[in-house]
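> no sequence on hand, only this structure:
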């Protein structure tokens, strides 16, 4: 019997599989597509995703800056307007990495296969059943059995439907078209975001080849979801928004999108879990969906591995929903806010101007920058380090990211905390202990494999309680 079956081999499913394979969990990916499709979809890894992948060893260590407090800034947009600056600590590397989603998927698939994961492409899942002590997955090629199944199979998830997991939805307010086509006169087409009388365009102009064209309009009624798209429909929408004819030809991709949202009411039902678009869908504004799903995979991977290995209690899996569900709620809220700001009409201009003024302030920019980039996520409210993401400090010869790359929790002990090493000895098979001479804000810090702080303090009893809570009895 397999440890985990991952339903869906997109970037989220492949990253989860790579994580599980890396941690020694027998894993099978079941994907209906025979090969990765090159489509002009998401292509931005935001700061917290990059920081998490750095800690998991998927990105090379960044150059260490001369100033440990240096910050890297990148201009960004909110609701189509260039009113935001995303920033991150220089010790973490760039706050954004531009990479095609198909390339990201291929990279994680290669990582998964290299770690012994079985990838079954061209297999379609038809049913999933939780038997209490195992889960069976029925495909058009036969039946598979595993301890757990994770649905990473997209917005129309078969796993979610089979598990009977309901969701909270908000109807669409705009109709979007995404196309990859040749522009007849690229010099006259504005690149980037452009506002017009009926909506917005976002165009990545390529004078020598195919341009990526997105239109966002607010018609009534909205077109049916899944209705076929024609090149003429894309051309007409772009022409209405820009106020002049935008001839184009030779499309290699056409698709629809909207700001319809769905958030699963639970991410776990027994031995069935959800991640990525199977758990949450929203408007593709700010490139947040891919990042949200990848961070689901990073949060869930080490927890599943520890539970299956018996080094952590099964209740650890309940923290997955508790931690990731509110993050998805926040992303849905900000994408809905962006859609509202993008509504055409002079009556919305004062609102757009007010938001621009608020984002021109350091506090306003930081608040929204941290939400878009994921750097505002912490898994425990209140003061102190508990639940916070530990920065990539250099502790002696290794950074925090390098210490975490094996995928094990790390107990960091500052000066005078040697006695806690003895208290933690019962967890030596699952937790690394590292002594250092740096000020981390607490004398002892227990860091989870995903880089978040499980506990910070000084007392041996509190340390033992935290180790037991997260990683089971000694």
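Done, it's in. Remember, it's a predicted structure, so these values are computed and weren't measured experimentally.

> from here on, contacts and neighbour counts on C-alpha atoms
Fine.

> any idea which element residue 228 lies in?
If you go by DSSP states H and E, residue 228 is not part of any helix or strand.

> flag every buried residue along stretch 247-263.
247-248, 253-263 (16 or more other Cα atoms under 10 Å).

> no no, stretch 379-387
Quick answer for stretch 379-387 (16+ other Cα under 10 Å): 379, 385, 386, 387.

> how about stretch 268-285?
268, 270-285.

> how far away from the center of its chain is it?
11 Å (Cα atoms, centre = their mean, to the nearest Å).

> just stretch 228-236 next, same as before
Using Cα atoms, centre = their mean, the offset of stretch 228-236 from its chain centre is 31 Å.

> what do you get for stretch 203-213?
27 Å.

> quick one: terminal-to-terminal distance for that stretch?
5 Å (Cα to Cα, to the nearest Å).

> mind listing what's buried in that stretch?
Those would be 203, 204, 205, 210, 211, 212, 213, for stretch 203-213 by 16+ other Cα under 10 Å.

> next one for the comparison:
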């Protein structure tokens, strides 16, 4: 019996498998697709944008450079990571098809931002992401079995079993990472609630007889939206038909051409369609992310339209948050209630993303009211404050979990604190442990408790920019659990460490 069975070998399932494997758990991943390669994963159809927060997750686990190489990116996102101050982002995305100007981002207004090798988002594709994660998973001893379709889930107080045909796969825990049509969610008894769609979207790879009739980029029109990308023949469309086109149907060339003509207001001709798929903005979320020994992550826990490119990033955030908590539970190190904080912390983030995509769909509707709102939003995005606000949201910079502390750094993604000896926080997080950074001159926290050597790495010394803190305690997912002043309180530190990492066992291992 495995410690954890993960259903779904997409980016979220593989990232979670890597987190668990890094912590020494035995992990089996079951995937219904017999092959990993697909034209829907390669460029241009598989193109995805990773937010700065997601890129940072790869960086902190030592996978940033393999990801950049696999993605064909020849410059680090944070090329000026040794500068004293962070530089403006090179790209910032869009809101409802309205592009943002990177020059209008007020970097100084972003909370606790420090230069890092992972400062910006990265354009990649699913094939590259899965290749990097698959290689890492294999090195960590994770087993992936393909061509296996899970049909039933049963559990008791001691274990959970996934059934696929005549085969049963038992584990202490099971996580559904198998997408919006999850085979885990329903059988395990999860509620799934939300809103019905307003539009049908299409992704098309076609031969266009007269491409000059389509303007490049995002185009909001009185009848919908279309996107023409630099990739030849790659077109996106939104048709506000109430989601009437059933995804189970295969869109024909005639249907796609009619939709494109309607939303573009042109008589453009599709002479051939090579690949096409449809989607809607149906927005649904599981009412909880845990039922007994079964958990959900990624699209299995929440579905929404791809507006704003939040889906993959939301799923990677789920995996980072869940991985260390589930591993601690498997090993018996978790304090009471640790695993329940997964739903408590991630469910509000999922709910926000659903609302973020709903807002964009509402703004893009082809009616006079929505078009009036578009004009207002364009004016707001033309300002420094408006652009900075949207960038904070889509980059992950504004994320903060409510950990019950008024200290403004607690609950946030830790900045890449840089010790004067050259060590960065990202360097210290590669083994998946938490990190205690002690900037006090007397190394005040080193002997403050019996210690958590197997769960927390201790590092001491002055920092290039300590942001005014004397010490910080950082969870394995990069979230600040506690922050002390110039003379950090040992008792407060011990209380925070015990709250997140359980009973101390051995002394800290000092990083050298």
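That came through fine. Please read these numbers as outputs of a predicted model, since none were measured by experiment.

> returning to what we had before: report the two of the buried residues of stretch 379-387 of the first structure separated the most.
Largest separation among these by Cα to Cα: 379 and 385, giving 10.2 Å.

> how much space between the alignment partner in the second structure of residue 436 of the first structure and residue 24 of the second structure?
Taking TM-score structural alignment, the alignment pairs residue 436 of the first structure with residue 461 from the second structure. As judged by Cα to Cα, residue 461 of the second structure and residue 24 of the second structure stand 30 Å apart.

> ok, residue 378 of the second structure next?
Between residue 378 of the second structure and residue 24 of the second structure the distance is 50 Å, computed by Cα to Cα.

> also residue 371 of the second structure?
From residue 371 of the second structure to residue 24 of the second structure the distance is 54 Å (Cα to Cα).

> mind listing the helices for the second structure?
Using DSSP state H, the helices found in the second structure span residues 11-22, 52-60, 64-71, 126-139, 253-264, 311-331, 341-364, 368-381, 384-395, 425-428, 490-501.

> quick one: the closest residue to residue 203 of the second structure other than its chain neighbours from residue 151 of the second structure, how far?
Nearest non-adjacent residue to residue 203 of the second structure, counting by Cα to Cα, 6 or more residues apart in numbering: residue 236, 4.7 Å away. Residue 236 of the second structure sits at a distance of 34 Å from residue 151 of the second structure (criterion: Cα to Cα).

> comparing the two, which residue is more hemmed in?
Neighbour totals were compared for residue 236 of the second structure and residue 151, and residue 236 leads with 21 against 12 (other Cα atoms under 10 Å).

> now intersect the buried residues of stretch 247-263 of the first structure with the strands, please.
Using DSSP state E, the members of those that fall in strands are 248, 253, 254, 255, 256, 257, 258, 261, 262, 263.

> now list whatever residues contact both of residue 379 and residue 385 of the first structure.
Counting by Cα atoms under 8 Å, 6 or more residues apart in numbering, no residue touches both residue 379 of the first structure and residue 385.

> aligned to residue 479 of the second structure, what sits in the first structure?
Checking TM-score structural alignment: residue 479 of the second structure goes with residue 452.

> same deal with residue 238 of the second structure?
Looks like residue 238 of the second structure aligns to residue 216 there (TM-score structural alignment).

> the nearest residue to that match once chain neighbours are set aside: neighbouring residues, count only.
The shortest distance from residue 216 of the first structure to any non-neighbouring residue, by Cα to Cα, 6+ apart, is to residue 176 (4.6 Å). Applying other Cα under 10 Å, we find 24 other residues in the vicinity of residue 176 of the first structure.

> ok, now which ones touch the residue mapped onto residue 176 of the first structure from the second structure?
Residue correspondence to the second structure (TM-score structural alignment): residue 176 of the first structure is matched to residue 201. Neighbour list for residue 201 of the second structure: 236, 237, 238, 239, 278, 279, 280, 281 [criterion: Cα under 8 Å, 6+ apart].

> let's see 10 Å
Going by Cα atoms under 10 Å, 6 or more residues apart in numbering, residue 201 of the second structure touches 225-226, 236-241, 243, 245, 247, 259, 277-281, 305-306.

> same check, this time on residue 149 of the first structure
Listed by Cα under 10 Å, 6+ apart, the contact set of residue 149 of the first structure reads 2-7, 27-29, 128-130, 134-137, 159, 270-274.

> try it again with 7 Å
Listed by Cα atoms under 7 Å, 6 or more residues apart in numbering, the contact partners of residue 149 of the first structure are 4, 5, 6, 135, 271, 272, 273.

> tell me the residue in the second structure aligned with it.
Match for residue 149 of the first structure (TM-score structural alignment): residue 174.

> what about residue 336 of the second structure, how many neighbours?
11.

> apologies, that question was intended for residue 317 of the first structure.
Residue 317 of the first structure: 22 surrounding residues under other Cα under 10 Å.

> what does it correspond to in the second structure?
In the second structure, residue 317 of the first structure lands on residue 339 (TM-score structural alignment).

> ok, the residue nearest to its match when sequence neighbours are not counted - how many residues close by?
Spatial nearest neighbour of residue 339 of the second structure, chain neighbours left out: residue 325 (5.6 Å); criterion: Cα to Cα, 6+ apart. Residues contacting residue 325 of the second structure under the criterion other Cα under 10 Å number 25.

> which residue lines up with residue 325 of the second structure in the first structure?
In the first structure, residue 325 of the second structure lands on residue 303 (TM-score structural alignment).
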